[in-house]
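Visitor: Make a model of this:
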Amino acid sequence: MTATSADSSYTARHLSVLEGLEAVRKRPGMYIGSTDSRGLMHCLWEIIDNSVDEALAGNCSQIRVVLHADSSVTVEDDGRGIPVDVEPKTGLSGVEVVFTKLHAGGKFGGGSYTASGGLHGVGASVVNALSARLDVEVDRGSKTHRMTFHRGEPGQFDDRGKEPSPDSPFEPFVSRSELAVVGKVKRGVTGTRVRYWADRQVFPKDARFAYNELVTRARQTTFLVPGLRITVRDERGLAGTPGEDGPSEESFVHSGGTVDFAEFLAPDAAVTSTWHLTGSGSFTETVPVLDDRGHMTPQPVERECEVDIAVRWGTGYGTEVRSFVNIISTPKGGSHQAGFDAGLLKVVRKAVEANARRLKVSTKDGSEKIEKDDVLAGLTAVVTVRLAEPQFEGQTKEVLGTAPVRGIVARVVEKELTARFSSAKRDDKTQATLLMDKVVAEMRARVSARKQKEISRRKNALESSSLPAKLADCRSNDVGSSELFIVEGDSALGTAKLARDSNFQALLPIRGKILNVQKASLSDMLKNAECAAIIQVIGAGSGRSFDLEAARYGKIVLMTDADVDGAHIRTLLLTLFFRYMRPMIDNGRVYAAVPPLHRIEVVGSGRRKGEYIYTYSEAELNTTLRKLDKAGRRYKDDIQRYKGLGEMDADQLAETTMDPRHRTLRRVTAEHAEASERVFELLMGSDVAPRKEFIVAGARELDQSRIDV
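Guide: Modelled structure (predicted):
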């Protein structure tokens, strides 16, 4: 192409289209946050959210997302379809306005959408500007309309009968744009299909769509928009994805809304059923409005805020609260979540005060006052509000800033929860009683843990009397090197005292089997002498107030006998740590000692006197004996079988179990936390039937000779 022809092809038409989108290409981070995989996903959500907004308005029931093998992506919906008629102010079709003009669309002024995820009208045009190619097809008026863009500029690609590609020759429109009619559809069929190829001049080649993130948010969206079906299909064949062996497709649809979402998120057994709290309120907001003369003038506007909340309390003490404005996740909360917290605390406090005599709560001196953390313990909640043009703090929409929403949400929560607590229905009364018992138990545990934390720091020699008398503490103050052995029984304690290195090894004996805390309440756990002693000696509190930095020992070693009772005691101890001192396990600071089961005494000339071999299982014993026989070495027939730690002398215990140079420790981990929680609930929980089924199913695999009788 000559210089003259090149100059003549660059017209004012191109300037009018690219004047806004060029800013997007120069500063993409301002619009999508980054140009890595996160920015790529942000672009995809901009297109998907446009379809979800149609569903929020009640005009769309299905959305389909396809990740193609050529790195492009298609988003298809059965909504009303983007308007195809000419927009009078610009003289352009609605399709071209949406995909080429910043701050243009149906989200302003409340004309088309009363509540939507899009607010600024830049989503589709930003994605278009950052795409090497974007094709949009609209089914509307019994016709299929089509328009294509190259880095934001409308024109035509010549695919020459091949698959669409951003590398095909492109001819931009010069005099005017053309919204081509490329087919027909049945009367009443509407929808929009957008397929785009991200521009690799903007995004690096290794930036990819995250399948797991896409599926997680698709599922979340279907919870928030009941009845909407979202289908995700992956045709890329990437390793590590469900579609690595061929195209994979998943569909999500939920009809229960926030109630289903809360039950999906709940990690523990239920104390209450999932309560659905709904309501609405209105407020007046002053906003600038465009008048007939084209001037922006401030005018009061009446806003309606709809509140939809699902709450559910479980047996655990963790808190899972998800908040949303329309379909926008607000991970840092805002006025709606603040209103939820305030309403929740107010209602529960009133309910506890009204039942103070039954709950044995003293409210006179203020020492037993319900705090927010007490109410939030074990809570799973989904808090959603819907309103037109919400105000967010910052570009990322992570915090809702519309102040009147706080009062509306608080009033709805107060009204709906009060009705639950005062209900005459037997089921509601039972659940309200259980909830108040749980909240009061959490309050007392918090107060008790705070007191324990204050008195359970490592004491010097003059202050050691505050720790349990049965604790044989170590001399070192270095937490990193110190070890606490929790020993089964006083008989083993005597031997362990002689076997330990008192510089860094401390001993705490426990008598028999401690309380099963999986079934017991918090107050019962704290009343139990053995549990209280363990918590006090470790010195970091328990439950929600547990402070890992305050732990007095670097390692906790559970040293129990190598028999069935020892395994049971170890399980009970692990249950205590898992439920109330979980960070110790998560940080790899809890260990189980591995004492031997047998001692073989080898005899014979030419060998050193008193050579002993320790084995840790029947299989290892048999293997070792065969090896000795094969090597022609003799051993005494009376092989010692240790029934407990107390049968060892100090040298044997030190060599096999306590001396860091020779011992074997098994680290306790909780990498698969959900699976661990289910196992603890099965083996130690209050539900007997599943445990009976587990025992019956495994009975055939048990070697009866291993049981001590």
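Visitor: CA only for contacts and neighbour counts going forward, please
Guide: Will do.
Visitor: Test my guess that Ala499 contacts Leu507.
Guide: No: at 10.9 Å, Ala499 does not count as touching Leu507 under the criterion of Cα atoms under 8 Å.
Visitor: So for the strand or helix carrying Gln299, what gets flagged as buried?
Guide: Using DSSP states H and E, the element containing Gln299 is strand 296-313. Applying a neighbour-count criterion of 16 or more other Cα atoms under 10 Å, one finds Glu304, Cys305, Glu306, Val307, Asp308, Ile309, Ala310, Val311, Arg312, Trp313 buried in strand 296-313.
Visitor: and this one, so I can compare the two:
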Amino acid sequence: MAETPNYSEDSIRSLDWKEHIRLRPGMYIGKLGDGSAHDDGIYVLLKEIVDNSIDEFVMGSGRTIEINISEHKVAVRDYGRGIPLGKVIDCVSKINTGGKYDSKAFQKSVGLNGVGTKAVNALSSNFVVQSYRDGRTKIAEFEKGELIRDEPEKETTQRNGTAINFIPDDSIFRNYRFIPEFVDNMIWNYVFLNSGLTVNFNGQKYFSERGLYDLLVRNADTETIRYPIIHLKGEDIEIAMTHGQQYGEEYYSFVNGQNTTQGGTHQAAFREAVVKTVREFFKKEYDASDIRASIVAAISIKVQEPV
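Guide: Got it, this is the predicted structure:
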């Protein structure tokens, strides 16, 4: 019979933020993997950092993001407002610390939980953050979430913004490597969802002027579509759609910039609306499956508190 473990006061442990993230990384970033799948952890780390830069763009600060990936090192530089210098360390190392809890400051933000950047920090063998703000700069360096360098503020001539460099910890992401195609697709989605944003990735420029219209042009076979792409855009919703020659239905759906690959209520509502609109226009009860057959559509919505 197995021996019953002793359960006493000595059995109770309290973990600090970085220990818990490193012990249970899946709670924070999902699967780990080695980079061979598009949703492996190293791409989540990259996305968590870039999402913050996207939020700055959405708020009207910084129209360019630079991303460089060399071997295992990732560098992201934006030209937003920069992290307030007195809070640089807190913003990357204290759970639930951030500037997005006040909905007036960051309505419909990509990231709201105050955890993302801290998870990147804890799961990186090296993590360096530098903020440039109003002619001054602050830099801090971490190893596996542990602060190892805290430089005093100093003057700078660099433009406002934030630069983050990190190396995913290979003891967690074993034998990992970034596959350029996966990063390429991620960045295209960023620019399609944020018209006017420029992203430079390893020297290549990504830019979209027409948003989801451009997404369909890139992903659909434009030589076989049955009619020109319909593109509608409002304050919190954007759609692009056409019908092609392929079998079935094809959707690209997003909520607050997140690619909802499993669909959701927004996609279901769109599918219903297409059927209703066609039936009302022609005043005939066409079968829903016939109306949606071979549809290719992209849907993006923004909501303040997505469920």
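Visitor: Post the TM-score for the overlay when you can.
Guide: Counting by TM-score structural alignment, normalised by the length of structure 2, the TM-score of this superposition works out to 0.88. Behind it: 288 aligned residues with a Cα RMSD of 1.9 Å.
Visitor: just to revisit the earlier point, mean deviation, the helix or strand that the strand holding Gln299 of structure 1 is followed by versus structure 2?
Guide: Past strand 296-313 of structure 1, heading to the C-terminal end, the next element that is a helix or strand (DSSP H and E) is strand 320-325. If you overlay the two and look at strand 320-325 of structure 1, the average distance to its match in structure 2 is 0.9 Å (mean Cα distance after the TM-score superposition for structure 1).
Visitor: Whichever helix or strand comes after strand 320-325 of structure 1 - contacts with which helices or strands?
Guide: On the C-terminal side of strand 320-325 of structure 1, the closest following helix or strand by DSSP H and E is strand 328-329. The elements that strand 328-329 of structure 1 packs onto, with contact taken as 3 or more Cα pairs under 8 Å, 6 or more residues apart in numbering; DSSP states H and E, do not include any helix or strand.
Visitor: Where in structure 2 does strand 328-329 of structure 1 fall?
Guide: Residue correspondence for strand 328-329 of structure 1 in structure 2, counting by TM-score structural alignment: residues 258-259.
Visitor: go on, stretch 537-555 of structure 1?
Guide: Residues of structure 2 matching stretch 537-555 of structure 1 by TM-score structural alignment do not exist; the stretch lands nowhere.
Visitor: Kindly report the same for stretch 574-585 of structure 1.
Guide: The counterpart of stretch 574-585 of structure 1 in structure 2, counting by TM-score structural alignment, does not exist; no residue aligns.
Visitor: And that stretch, end to end?
Guide: 9 Å (Cα to Cα, to the nearest Å).
Visitor: can you pull out the helices in the stretch 201-307 of structure 2?
Guide: With DSSP state H, counting those that start in this stretch, the ranges of helices along the stretch 201-307 of structure 2 come out as 212-219, 265-282, 288-292.
Visitor: In structure 1, which residues correspond to the first one?
Guide: The one in question is helix 212-219 of structure 2. Helix 212-219 of structure 2 lines up with residues 258-265 of structure 1 when matched by TM-score structural alignment.
Visitor: how big is the offset of the matching stretch relative to structure 2?
Guide: Following superposition, stretch 258-265 of structure 1 is found to deviate from structure 2 by 1.8 Å on average (mean Cα distance after the TM-score superposition for structure 1).
Visitor: May I see the buried residues of that stretch?
Guide: Residues Thr258, Val259, Asp260, Phe261, Ala262, Glu263 are the ones in stretch 258-265 of structure 1 that count as buried (16+ other Cα under 10 Å).
Visitor: now stretch 287-300 of structure 2
Guide: The neighbour-count check on stretch 287-300 of structure 2 (16+ other Cα under 10 Å) flags Ile291, Arg292, Ala293, Ser294, Ile295, Val296, Ala297, Ala298, Ile299, Ser300 as buried.
Visitor: Pick the one among these closest to Tyr101 of structure 2.
Guide: Using Cα to Cα, Ser300 is the member of the buried residues of stretch 287-300 of structure 2 that lies nearest Tyr101 of structure 2, at 22.6 Å.
Visitor: who touches stretch 145-159 of structure 1?
Guide: Where contact means Cα atoms under 8 Å, 6 or more residues apart in numbering, the residues beyond stretch 145-159 of structure 1 that reach it are 14, 17-18, 21, 84, 95-96, 99-100, 125, 128-139, 165-166, 168-173, 177-183, 199.
Visitor: Please work out which residues of structure 2 line up with the longest helix seen in structure 1.
Guide: The helix that spans the most residues within structure 1, counting by DSSP state H, is helix 426-455. Helix 426-455 of structure 1 corresponds to no residues in structure 2, going by TM-score structural alignment.
Visitor: CSV for the buried residues of stretch 287-300 of structure 2, including distance to Arg81 of structure 2?
Guide: Formatted as CSV, those follow (distance: Cα to Cα, whole Å):
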residue, distance to Arg81 of structure 2
Ile291, 47
Arg292, 44
Ala293, 46
Ser294, 44
Ile295, 41
Val296, 38
Ala297, 35
Ala298, 31
Ile299, 30
Ser300, 26
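Visitor: Could you single out the nearest of the residues you listed to Phe182 of structure 2?
Guide: Within those, proximity to Phe182 of structure 2 (Cα to Cα) peaks at Ala298, which comes in at 19.2 Å.
Visitor: how near is the aligned partner of the closest one in structure 1 to Val679 of structure 1?
Guide: In the superposition onto structure 1, Ala298 of structure 2 corresponds to Val382 when matched by TM-score structural alignment. According to Cα to Cα, Val382 of structure 1 and Val679 of structure 1 sit 27 Å apart.
Visitor: re earlier: can I get the helices of the stretch 201-307 of structure 2 in CSV including distance to Arg149 of structure 2?
Guide: As requested, the helices of the stretch 201-307 of structure 2 are exported to CSV (distance: least, Cα to Cα, whole Å):
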stretch, distance to Arg149 of structure 2
helix 212-219, 43
helix 265-282, 45
helix 288-292, 57
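Visitor: looking at those helices, which is closest to Tyr43 of structure 2?
Guide: Checking the helices of the stretch 201-307 of structure 2 against Tyr43 of structure 2 by Cα to Cα gives helix 212-219 as the closest, at 20.6 Å.
Visitor: Residues touching the closest one, excluding its own?
Guide: Residues from elsewhere that reach helix 212-219 of structure 2, judged by Cα under 8 Å, 6+ apart: 189, 192-193, 208, 229-231, 238-241, 296-299.
Visitor: do that again at 7 Å, thanks
Guide: For helix 212-219 of structure 2, the surrounding residues in contact (Cα atoms under 7 Å, 6 or more residues apart in numbering) are Phe192, Leu193, Ser208, His231, Ile239, Ala240, Ala298.
Visitor: same check, this time on stretch 64-83 of structure 1
Guide: Identification of contacts with stretch 64-83 of structure 1 by Cα under 7 Å, 6+ apart yields 48, 51, 54, 59-63, 94-95, 138-140, 190-198, 230-236.
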